[in-house]
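Sequence first, predicted model second:
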Amino acid sequence: MHNIATVPDFYPIIVDLNCVPSMLGLLCHDNSDISVSVIDLIQELTDVDTLNESEEGAESLIQALIDNQIFSLMIAAIERLDESVKEEADGVHNALAIIENIVEFRPTVCKEVAEAGFMTWLIKKLKVKVPFDANKLYASEILSILLQNEPENRKMIGELGAIDSMLQQLAYYKRHDPNQQEESEYMENLFNSMCSLLLERENRDRFLQGEGLQLMNLMLREKKKSRTGALRVLDHAISGVDGANNSAKFVDILGLRTIFPLFMKTPKKSKRGGVTADEHEEHVVSIIASLFKNCTVGNNAGKQRERLLAKFTENDHEKVDRLLELHIKYYRKVEEADQRLEREMRRSKEKLDDDEVYVRRLQDGLFVLQYVDYIILEICCCGASTVKQRVLQILNLRGGTLKTVRDTVREYAGNLGDEEDDHEKKLEQEYLLNLVDKF
């Protein structure tokens, strides 16, 4: 049968001959060697490079596997395998590869995979206190894939109470750096999964109750490799209207003492662990902007807001100086990006539509500039009068103007409320335009 995997054009024939139910029937054979051999065969048949060679063959095989309940049969098979035996551990690895292959070929099956019991198995697998190995890494990868684009899976994992166990897995990296490259990938996969989970409102409350903020805060202070992932998770946890409770809590647990040193000085490359200086600054600025948006007088967070504003008057307004340094840096980046875009469009004589141009500009620094300028407006309009004087003084010295700040925030507001029914975006848009007028 392994020879068939080299000729995917023959896949429709093995489907017509009813080979698929026969193969899947052997997955739960009493003899584990047979189960492992069948898993190995299916892994070869579904290899993505092989599938891409014949669209018709791939379609027929994948459909037949799904129709014959491959996911639930696979879960039943791997639950019987003993991973302390090398051959059986390889069988589990190949089973995970089959899931990855099918999901890559047909992303819409993510929900089916989770419902067949894979989500529960993955969580259990990551929880087990065994030494780190290749299967644990692969399980974390599959989990990250299943959560990425499927809201139902994200809700399911929250309901299974798995956010707590994921925080426990991450807690190890608060004081320990991963020992090898593979373990670093494992840690990153866990952080990616946590970021996906925080896209759902219910999961943010579970994250808050599970003391996820306290853990991220400690990770940021420990200066280990986990700091970068913790920064991303924190950004996801407090962004948007759903992040209001997390924002208030973050200020209460003295998170400002953690985030502002990272704002004042971007860590050296070795301490940032794989992210660029720009990515680091983007997360930090985004977190501070989210705190301003969510700690408003209206939602009983007046005290937190006062503490946030007070930060910008400390130590002779050093944070205002840093904010304007970032404004000038990203304003120049956006100017250069605009010139590049213009040259590109002239050369190719192709007209990009407004949305494409805007997305390109966001990627080239406009995203950070919008947040920096929004924070400038907040501290000038709501903070001490000395703050605005300092802002004007630095802008005059560096040849900048208030108009550039106003224009950036106006453009930001203009691109918020496109969808008629998005009430929250409309409110944010009004708030930003009021700030500009007040400024």
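Sure thing, it's come through.

Please make it C-alpha for all contacts and neighbour counts, starting now.
Noted.

Just checking the distance from stretch 245-263 to the centre of its chain.
20 Å (CA atoms, centre = their mean, to the nearest Å).

Need the distance between the two termini of it.
22 Å (CA to CA, to the nearest Å).

Ile142 reaches His93, doesn't it?
No. Using CA atoms under 8 Å, Ile142 is not in contact with His93; the gap is 11.1 Å.

tell me which residues of the host helix or strand of Leu427 are tucked away?
Assigned by DSSP states H and E, Leu427 falls within helix 423-438. Within helix 423-438, the residues that qualify as buried by neighbour count (16 or more other CA atoms under 10 Å) are 425-426, 428-429, 432-433, 435-436.

got another, please set it beside the one above:
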Amino acid sequence: SKQQPAIIENNNYNINKSEQHNSDNNYIAFLESQGIELMMRCLRERVHSGHGALRILTFCLGNQNKKNLNIETAQLCNGNNKNNYAACEIFVDAGGFKLLFPLLMGRSTSIPKPASCSDAGKKLLNNKKKGSKLSKLAKRQKKAKKEWMEQITQNTIYILYYLLQYINSGDNGDDSKMSSCLEIKNRLLAKFLESDFEKSDRLVELLLRYDTQSRIAEKKFYISDEAEYAENHSEELEVELMAFHEKLKGGGDLFHRVGSLLAFVSGGSKRCHAHILEQLRLKGSGIGVVKAAVSELINILEDGLQKSHLEKLLAVL
């Protein structure tokens, strides 16, 4: 198949993730062998492999607990793993912020380019006749391009969230770790002040988008045949859990992560706080949507460091 090289490359990245998952020794060896730096280099090259490299970085920085593996579902664990924190330190020291924020902003000069043999990398076929429907191939290519960009944005959000957890871990460390985390915290906050708060604006945009998407997903479930069957054959609580699961898959989990990031930025900078409030007001919303995102995440987390850190962020708001 013409897509075989891209498929093989994606499979190789999945194998890498699987090997890290199945053995702590493999995970440590990956860090010690400069695996993070290699993935960052792939990203800088802006080639197809950068997409898979970003997935590896997401897994590596978020591999706090063996239960906490799948970024496509709710990540409800409270990992406190030294290897995870080491991965975060390596990522930041190697210039991770310079890679992340252009991806968050969707800068075309930073986005990895999909291989020309993949659907996402092919030139979109345009129909000559105006008003005519897109062919199946054109629809598939359009969908692939959209998914390519969405996955980059999603992985970037998760990495930022994991870095936030690392920063918060400094509260329970020694003086040197507290100093290191404080320095990274200040650097991260400074990023959201740059360029007339454009990164803060981006978080607000994403928060409202994922909030809408999650509500739509939940509504679609309740009017589906699956929900009707469940209501007739299951307990009410089970139906609610199924609806919540669909909400998380539809954007709710990302809504929680972006809300937590906004709470961190808003609580860490008075200027950012005032700007975020104004942007939410202009979009017909308010700080309540940020509080709702953080509160929902707190309610589904087990007791632990992650939950206590989020409770502190919520209290500041």
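Noted; the coordinates are in hand. Please read these numbers as outputs of a predicted model, since none were measured by experiment.

quick revisit: could you dump the buried residues of helix 423-438 of the first structure into JSON lines and include distance to Ala89 of the first structure?
Putting those into JSON lines (distance: CA to CA, whole Å) gives the following:
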{"residue": "Lys425", "distance to Ala89 of the first structure": "50"}
{"residue": "Lys426", "distance to Ala89 of the first structure": "53"}
{"residue": "Glu428", "distance to Ala89 of the first structure": "52"}
{"residue": "Gln429", "distance to Ala89 of the first structure": "54"}
{"residue": "Leu432", "distance to Ala89 of the first structure": "56"}
{"residue": "Leu433", "distance to Ala89 of the first structure": "59"}
{"residue": "Leu435", "distance to Ala89 of the first structure": "60"}
{"residue": "Val436", "distance to Ala89 of the first structure": "61"}
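
Which one of those residues is nearest to Met345 of the first structure?
Using CA to CA, Gln429 comes nearest to Met345 of the first structure of the buried residues of helix 423-438 of the first structure, at 30.7 Å.

which residue sits closest to the closest one in space, ignoring its chain neighbours?
Closest residue to Gln429 of the first structure apart from its sequence neighbours, by CA to CA, 6 or more residues apart in numbering: Ala413 at 4.9 Å.

What does the one you found correspond to in the second structure?
In the second structure, the residue matched to Ala413 of the first structure (TM-score structural alignment) is Ile298.

Now that match: which helix or strand?
Residue-wise, Ile298 of the second structure maps onto helix 287-300 under DSSP H and E.

between that helix and helix 305-316, how big is the angle?
Regarding helix 287-300 of the second structure and helix 305-316, their directions subtend 150 degrees when assessed with axes from the mean of the first three to the mean of the last three CA atoms, to 10 degrees.

what's the average distance of helix 287-300 of the second structure to the first structure?
When the first structure is overlaid, helix 287-300 of the second structure sits 1.1 Å from its aligned residues on average, using mean CA distance after the TM-score superposition for the first structure.

gap between that helix and the chain center?
Relative to its parent chain, helix 287-300 of the second structure has a centroid offset of 17 Å by CA atoms, centre = their mean.

who touches it?
Residues from elsewhere that reach helix 287-300 of the second structure (CA atoms under 8 Å, 6 or more residues apart in numbering): 76, 207, 255-257, 259-260, 262-263, 277, 280, 307, 310-311, 314, 317.

Okay then, goodbye and thanks.
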